[in-house]
Structure formats: structure tokens, C-alpha cells
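Participant: Build me a structure from this.
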Amino acid sequence: MNDKNISAQSVACADMPATTLPEEKRGLLGAFLLFMLPVLLDCVLQSLSGTISNIYIGHLLGAKDLAAASTFYPLLLVLVSCGVGLGTGASVLVGQKWGAGAFDQARTAVAAAISLSIVFGGAIAIFGQWGVIPMLWLFSVPTEIAGPAEAYCRIFLAGTPALVLLITVAITLRGAGDNIRPLAMMGVQILISIVATPVLIVSPLGVSGAAVTGIVGWIVSLVFVGCWLRVSQHPLAPCRAMMRELLPAPVVLRSVVRLGFPAMIEIATQGLAEVILVGRINSFGPDMTAAYGLFTQTLTYIEFPGMAVGITVSVLCSHAIGARQPGRARAVLRVGFIVGLMVTGLLASIVSFEPAWVSGLFTSDPQVMIIANHAFRAVMWSAVLLSLGGILGAAMRANGDTIPPMAIMLGCILMIELPAGYLFAKTYGAWGVWLGYTASFSSIFLASALYWLLIWRHRPLTPIG
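Facilitator: Here you go, the predicted model:
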């Protein structure tokens, strides 16, 4: 997005009336889709990056190596939570300050998030190496894939600082209304993955070559976007002022942590829940583990469009709240909810009605395909409800209300997903594991909708600080 256009949009937003007329709603839908589509493409490409690696691994190496790579997915969610949490906290501040035209304050929030990302990512990279073996034991990783899984995890953990920083930068740029540079960053990663992954995984590195490719892609993308911001003289470009602000003022640091920590805990809890469930899944053998890898990859194609809508809702709502336009912020949520229902509903229908075609993209192993097809039919429709609950939570966070979405997620995971997954697996065996997801996704939506209906929609929408 052109920087002058960003500034012009912010000024125009500040001059809009608080109420939203029917004509403005039609204009809002166009603006919503215009911002959402690059974000959606970014999310799809993000998932495609992992899909490309899994396709290469599954067809060039085999089901056991695919299972080895799949064991890292729950821990990846925990790592990503650090970047998403920090980025979310900063993004809310950046969005509101950007909507108000306070670009220097937006840069200060970004610098605080970057410094925290470096610290968290570095700590995980260092201390995570000691936790690989206990993690594999906790996951109940089958003996025949333990060696490749360990090597893959160690290399991936070493690149955590770049991953966390990459996620933080992308989210905060979107908070400033820039949906093009994050998309370009993902394009760079995809290009590197397509070219380098098949070369490295057939080398002595084996399945670990996919992890090396990922790290190279993250680093190159960060360098690329930093240079682009500098050349275009973007207000959030790396500069001496931002370098000084990497030691953030306590008030800024507290704001970023207060807004970002609940999101970090929320996503980390999802990852820890996956750790527990994947241990149960791995106990049913390598075929079940490989099917889990197909399931998680496919699920992202349902979740990411909903995430794109949620990101758009969060950014546009925070801009409207920063510009003191609560009516427009509520209209953004209404548009986002309808768009999210249509997009995720369509994709879930495709996967549910044609599961064999989807699983056949990843593997030709008939037993793995049978297990994956059952998972698709059991879970994918409820992923629509999960996405809608996430859209409601995105609007809440844009107003600085981060605790309720976190509490809803934690409650549903601890009281529904984990107990249900365990009981269904114990009662029905491997087929019952997937029902825990369905119960959890449905309850998250119901709890979010009730909170919005009874409490949040009656609250005032005011800028932070």
C-alpha cells in the first residue's frame, strides 16, 4: 500500500461522521474487501508454505518423515503465540494511533513489540534445545520417527527469533493499514520454499532441510521488508529513533504487554492443548500421526480466511475507535461477520463433501487417507463456528478488551476440548479423537456470541490512553 494513500485514508477516516448511512455501509463493504483480500491471500500463502513442505516430504521421503515433521506442529503454535501476542498488543495501539494520525506514537509501539520479540525469541531458541527430548516423550512420538523428529525440532527452534520477529512485524504493519508488505514478505518465503525445499530434503539433512528452508525464508523476508520501508520513507521504517525506542518507556511497554499477553496466553494454550492431544494421537501409530498432519494443514485453509476477516475487523475497528467513530467500528464488525460466514462456510463445504480429493493432495497411502477423510467430515463444519467466534474476539481486542476472549478460549479448551478428546478417544478409539475439536470449536463460538450479545455490544468504544 502506498504510504501517501495510508496517510490520506487516516485523515479521511478522522473526518467521517460517527453514524453510518446505508450508502456508507456499501462503501464500507468495498473498503473491507479491499483490505481483506490481500490479507486473505497472505494467510493462504502462509498455509501454502507449510503445505508445500509437507507435499515434498510426503512424496519424496514418505509417510514416516511426514509424521516426524508433523510432531512439531503443536509446539509451533506455542512459538507463534509469542509473535502473535506481542504483535496483537502493539497492533491495537498502532491502529488506534494511526487512525488518530499520531504516527510517532505508533512507531514507539512497534519498537516496543520488536524488542520484546527479540527477547522472547532468543530465550526460546536457547532454552528450547534442552526441552526437545522431553517434548518428544510428552508427544509419545513413535520410536521409528524419533530421530528425524528430534533433528527437525532442534533446527526449527534455532530459528525462533526470526519467526517471532517476522510475525510481529507483519501484524504491526497491518495495524498501520499496510496489507501489501506482509503479503510480499510471504511471497518471498513461498518462493524460497518452492526452490530450496526439494533440494535440501533429498540432501543429507533429510526432513530437517524443510526447517532450514523455513529459517532462510524468514530472515530474507525481514531484510526485504526493512529495506522496502526505508526506501519508501514509511513512518514505521527502521531508523535511529526506532533504535533508541527499542528500550521502551515503561508506560508503552506496559500497554503492549497488557494488550498482547492475553493473546499470547490464549494461543499458547491452544498449542499446549494440541501437545496433549497429539500425544494421544501418536499413541495410535504413525498412520494416525501422518493423518493428523494432513488434518492440521487442511484445517488452516478453513481457519486462515476467518483469521483474515478477523484481522481486517481488528484493524478497521481500531482505526475507527482511534478516530472516535464508534458507529463505524460496530458496522465493521457486522460486515466482517457476514463475510466470514460466507467464506469459511464455502471452504468447509468443499472439504467436507470432497475429503478424498483433499487428502490425495498430500499422500497416496490408503490407510492415512481413510483416517484423514473421517477427520475432515467430523471437524470441518465446526471450524466455521470457530472462525466466527474469532471475528467477535477481534472486535473486542480492537477496543482493548483482551481478557474476555482469552477467558473464553481457556475455559473451552480446559473444560471441553481436553476432557472431550480424552473421553471420546477412550470410548471410540482413534475415530473419537476428532470429536474433541468439534465440541471445543462449537463452544468457543457460543460463549463468544453470548458475551457479545449480553455485555460487549453495550460497552462504549473509546481509544486507549
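
Participant: only C-alpha atoms for contact and neighbour calcs from this point on.
Facilitator: Fine.

Participant: burial measure for residue 426, as a count.
Facilitator: Other residues within reach of residue 426 by the criterion other C-alpha atoms under 10 Å amount to 14.

Participant: quick one: contacts for the closest residue to it other than its chain neighbours?
Facilitator: For residue 426, ignoring the flanking residues on the chain, the nearest one in space by C-alpha to C-alpha, 6 or more residues apart in numbering is residue 432 at 7.7 Å. Residue 432 is in contact with 421, 424, 425, 426, counting by C-alpha atoms under 8 Å, 6 or more residues apart in numbering.

Participant: one more time with 10 Å, if that's ok
Facilitator: Neighbouring residues of residue 432 by C-alpha atoms under 10 Å, 6 or more residues apart in numbering: 374, 375, 378, 420, 421, 422, 423, 424, 425, 426.

Participant: and the gap between it and residue 235?
Facilitator: Taking C-alpha to C-alpha, to the nearest Å as the criterion, residue 432 is separated from residue 235 by 52 Å.

Participant: Also residue 204?
Facilitator: Using C-alpha to C-alpha, we find residue 204 at a distance of 45 Å from residue 235.

Participant: okay, these two: which has more neighbours?
Facilitator: Using other C-alpha under 10 Å as the criterion, residue 204 and residue 235 rank with residue 235 on top: 16 against 9.

Participant: Surely the more buried one touches residue 101?
Facilitator: No: counting by C-alpha atoms under 10 Å, residue 101 is not a contact partner of residue 235; they are 11.1 Å apart.

Participant: shared neighbours of these two, which are they?
Facilitator: Counting by C-alpha under 10 Å, 6+ apart, the residues touching both residue 235 and residue 101 are residue 7.

Participant: Quick check: closest non-adjacent residue to residue 347.
Facilitator: Leaving aside its sequence neighbours, residue 347 sits nearest to residue 302 (C-alpha to C-alpha, 6+ apart; 6.1 Å).

Participant: Could you pull up the residues touching that neighbour?
Facilitator: For residue 302, the contacting residues are 44, 343-349, 351, 380-381, 383-384, 386-387, taking C-alpha under 10 Å, 6+ apart as the criterion.

Participant: quick one more, to check against the first:
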Amino acid sequence: MMKKTDGEKNKFSLWLLAWPIFIEQFLQFLLGSVDTLMVSKISDNAVAVVGFSNQLFNALMTLFATVASGAGIVIAQKIGSRKDEEARTVAIIAFKVTTWIGVFLSILLIAIPAPIATMLQMPEELLPLAKIYISIVGGGMILTAMMSVLGTAIRNTGNTKGPMMIAVGMNIVHIILNYCFIFGAFGFPQWGLTGVAISTVTSRLLATVVLFLMFLGTFERKMGMKDFSIFDRKLFKEILTIGWPLGVNSGSWVFSQLAIFSFLAILGSSELAARTYMSTLESFCFLLGFSLALAAQIQIAHLYGAGKIKEAYKAVYRVLAIGLPLVIVNAFILVLFGGNVLSLFTKDQEILTICASLLWMNLLLQPGKMINMALGNSLNAVGDTRYTMIVSLIFMWLIATGCSYLYGVHLGWGIIAIYACMIVDEYIRGVLSFVRWRGRKYLRMKETELERESTKFTESFASPSM
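Facilitator: So this is what the prediction gives:
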């Protein structure tokens, strides 16, 4: 038993959880940058369409993130408390529910891509490209849904290496197919943005198949097709109790970003393209920080389930001590070399001038993001998801979105004002999350629960001798 405990402890160590996530995210960033570079060879409008459409897809993903994210935390907690069979059942339920949501979204995006793009204020000159890209990539939302829940379930068992390898393979296939379809290489047709969309769906299909095969054997008892008829209302309620605030929280962020993209679209296609390029560069700044924050969520959920309250409380501070210096250094590197990198993507001087100012503002933005990621994920890991949801709903919409419109669009201060509002929002939510974590509300509740269970056990053990 001791060997199993030591092995499990190592499996859920911060470093062993974080480094595969980091490699996965880094390679996705690297290949994603190559992807953006390839799309920029089509046109800046194509880049703007991809950036805008991805915001739409991210917004819709929140509909199944409610189930996938909640299930991931419950799985880690169940494994921490040595209830592997329940963790397995949670994973099966989450997969089924998420898949059906993905089916609905795919049908919707295939049926009405143009009205959706128009409703979101996409510039008229981008609509023809948007209609094609949204219908093809959006039609594959079922694959995105399945990948999300499968990857989350596998990672929260402590296996972060498997999803890493699959994600790397998926992106390599995507880049190769992009090259073929954009440049007409190896006898492939030169289909431009349509080819990029087909490449995206094809690579995701292959990744989904491999993830599903890995998922079948990820728990102690291997899954068979008959197991997918399982449904436990009590466990599904646990998923939703943690998951629905996570879904609202995630949705709040994504829809606020989508609103901000629509504000940028009002300002013009140059601002929209600049934000898309900056989104790619910003990813570089917090790759390791994000990986540490996600690893901390898995670790803290496991420690919380195992009743190791003090270790769970201290874990977030280790992440901040490592993550904050990293994102600051990375953001400064981006200030020094970001202009040169951007010149590889576009020669439009207006876009480059906008990005030059945003690179300096990014130096302020990234530490706030790191604090939010680490503390927000830690609160979610112990089940305090309603608090993060409430904070997000208030400040994302009041500051990041409302003030962005007021100062950026209504008063005409432009994209600089919008970025400033995003920075203020990150720091306000970060400070509030820090105060909440210091209060240890859910950790104290867990300690009380463990004390009651210990008392009951002692009383039941002593009762026969009385």
C-alpha cells in the first residue's frame, strides 16, 4: 500500500504534472504561430477571420466546458480520496453529455454561419471568408467537444503526457495539411482559407480517435462499449455543482472577449488584425505560468480529495513564486523582439504601429493574468467555483467589457483604452481571488468534514466494547 501511495504522490507532483502541459502548450503555440504565419500569406483579412471565428468557437465551447471542467475537478478529487470507480463513472457521464452538446453546436454552425457572423458585427468585407471558415470548422465542434472532455479526464488522473503527445501530433498534421492546401504542394489543390479549415477539422478528427482509445484504458478498470450506458444522477449532480459556475465563469470571459473583438471590428480591420497577432504573441508570455496554474489545479484537487489541507493551501504560493517572474521576463523579451517577430506576419505599417504600443502594455497585463490563473484555478480545485463566477460576471463585464466600449469606442480612445481596461480587470479579480484564498473557507469546511468522519469512525469502532 505504501508503494502505491508514494507512486501516486509522485504522479501528482507539480513538476511531473506541469512539464508535459508546458511542452504541449509550447508546441501548440509554436505551431499555432506557424499556422498564423501561413494564413497571413493568404491575406490580413484571412488572419482577421480566423481570429474572430476562434473567439466565436471559444464562446460556444463554454457550453460543454461546464461539464468537462467540472468533471475534471471531480475526477481528481475522487482519485485523491481513492474512489477510482466513481472517477471512472464521472468520466463516462461527462463524455456522453459533452458529445451531445457538440452535435447540437455543429448543426447550428453548419446551418447559419453568415447570420452569426453578421450578428457579431464582423466587417462586411470579411463575411464571404467567414461564412466558409465558420461552417467548416464550426461543423467540427463535435470533435472539439470530445477532445475537450477526453483530454480533461485523462489529465486529471495524473496522466498529462498522453494528451501532450496527441496534441503535438495533431498540430504537426495540421501544419503539414495547411502547407499543402495554402501553397498547393505535393499535388494538393490550392484552396486558401477553405483548405485551412479542412486541415483543422481533419487533424482534430485524428486526434479525437487516438484520445478516445487512450481514454478507454485510462482508469484501473478498462472501459467497454457497454459502460457508456452508465448514468449516475448523484455523480452528475456533483459535476454540475462544480461545473456550472465554471461554465459561467469561462463563458463570461470568452463572451467578454468576443464583445471586445466586436468593438475592435467597429474600430476597423487593422485593429482586429492587430489584436489577432497580439493574441498569438501574448501566448508566449504565460505558457509556463499557465502550465503551472493548470498543474496546480489538478494537484490541489487531488490533495483536497485526500484530505491534505495544509499542502493544498501552500501549493498556490509555490506556483506564484515561480510563475510571476517567468511571465514578467517573457513579457519583457517580447517587448525587445516582438516587433521583429510581427514583421514576419504582416508588412502593414498601421498594424505594426498598433502592436508596438500593445507590446509595452502587455508587460503590465501578464502578471495580472498569472495571479488570476493561479488563484482562480486553486479556488476552483477545492470547489469554490461560485465565488470565481460572481467575481468574473461583475468585473469582466463592468470593467473589461463595459469600460472598453465606453472609452475605446464611445469616447474614441481606441484599442489602447481597451487594453488598459483589460489590465485593470485582471488585477481587480486577482486581488479578490487572493483575499478569498487567504480566507480558506472551503479548506476549513473540508477540515470540519474530516473531523466529523474521524469522530464517527472512532465512535463506531468503540461502540461494540461498551
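
Participant: about what we covered before: and the contacts of residue 302 of the first structure, which two are the farthest apart?
Facilitator: 44 and 381 (18.7 Å; C-alpha to C-alpha).

Participant: Show me which of these two is the more surrounded one.
Facilitator: Each of residue 44 of the first structure and residue 381 had its neighbours counted (other C-alpha under 10 Å), and the higher figure belongs to residue 381 (22 against 19).

Participant: just checking, what packs against the helix or strand where the more buried one lies?
Facilitator: Residue 381 of the first structure is part of helix 366-398 when elements are defined by DSSP states H and E. For helix 366-398 of the first structure, the contact count by 3 or more C-alpha pairs under 10 Å, 6 or more residues apart in numbering; DSSP states H and E identifies helix 73-99, helix 250-282, helix 286-322, helix 326-353, helix 355-359, helix 403-412, helix 435-454 as packing neighbours.

Participant: With the second structure overlaid, how far apart is that helix on average?
Facilitator: For helix 366-398 of the first structure, the mean deviation from the second structure after alignment is 1.7 Å (mean C-alpha distance after the TM-score superposition for the first structure).

Participant: buried ones in that helix?
Facilitator: 368-398 (16 or more other C-alpha atoms under 10 Å).

Participant: That helix: how far from the chain's middle?
Facilitator: Averaging C-alpha coordinates over helix 366-398 of the first structure and over its chain gives two centres that are 14 Å apart (C-alpha atoms, centre = their mean, to the nearest Å).

Participant: likewise stretch 242-250 of the second structure?
Facilitator: In terms of C-alpha atoms, centre = their mean, the centre of stretch 242-250 of the second structure is found 12 Å from the chain centre.

Participant: Give the aligned range of that stretch in the first structure.
Facilitator: Aligned by TM-score structural alignment, stretch 242-250 of the second structure falls on residues 259-267 of the first structure.

Participant: With the second structure overlaid, how far apart is the matching stretch on average?
Facilitator: Its aligned residues in the second structure lie a mean 1.4 Å from stretch 259-267 of the first structure after superposition (mean C-alpha distance after the TM-score superposition for the first structure).

Participant: So what touches that stretch?
Facilitator: Contacts of stretch 259-267 of the first structure (C-alpha under 10 Å, 6+ apart): 77-93, 113, 254-255, 257, 268-269, 271, 273, 397-398, 400-410, 413.

Participant: List the buried residues in that stretch.
Facilitator: 259, 260, 261, 262, 263, 264, 265, 266, 267.

Participant: what's the answer for stretch 35-52 of the first structure, then?
Facilitator: Within stretch 35-52 of the first structure, judged by 16+ other C-alpha under 10 Å, the buried ones are 35-49, 51-52.

Participant: now swap in stretch 150-169 of the second structure and tell me
Facilitator: When neighbours are counted by 16+ other C-alpha under 10 Å, the buried residues of stretch 150-169 of the second structure are found to be 150-164, 166-169.

Participant: Return the subset of those residues lying in helices.
Facilitator: In helices, judged by DSSP state H, the following of those are found: 150-155, 161-164, 166-169.

Participant: which one of the residues you listed sits closest to residue 51 of the second structure?
Facilitator: Closest approach to residue 51 of the second structure among those (C-alpha to C-alpha): residue 167, at 20.1 Å.

Participant: Tell me the residue in the first structure aligned with the closest one.
Facilitator: The criterion is TM-score structural alignment: under it, residue 167 of the second structure has residue 186 as its aligned partner in the first structure.

Participant: That match contacts residue 49, doesn't it?
Facilitator: Yes: the criterion here is C-alpha under 10 Å, and residue 186 of the first structure meets it with residue 49 at 8.5 Å.
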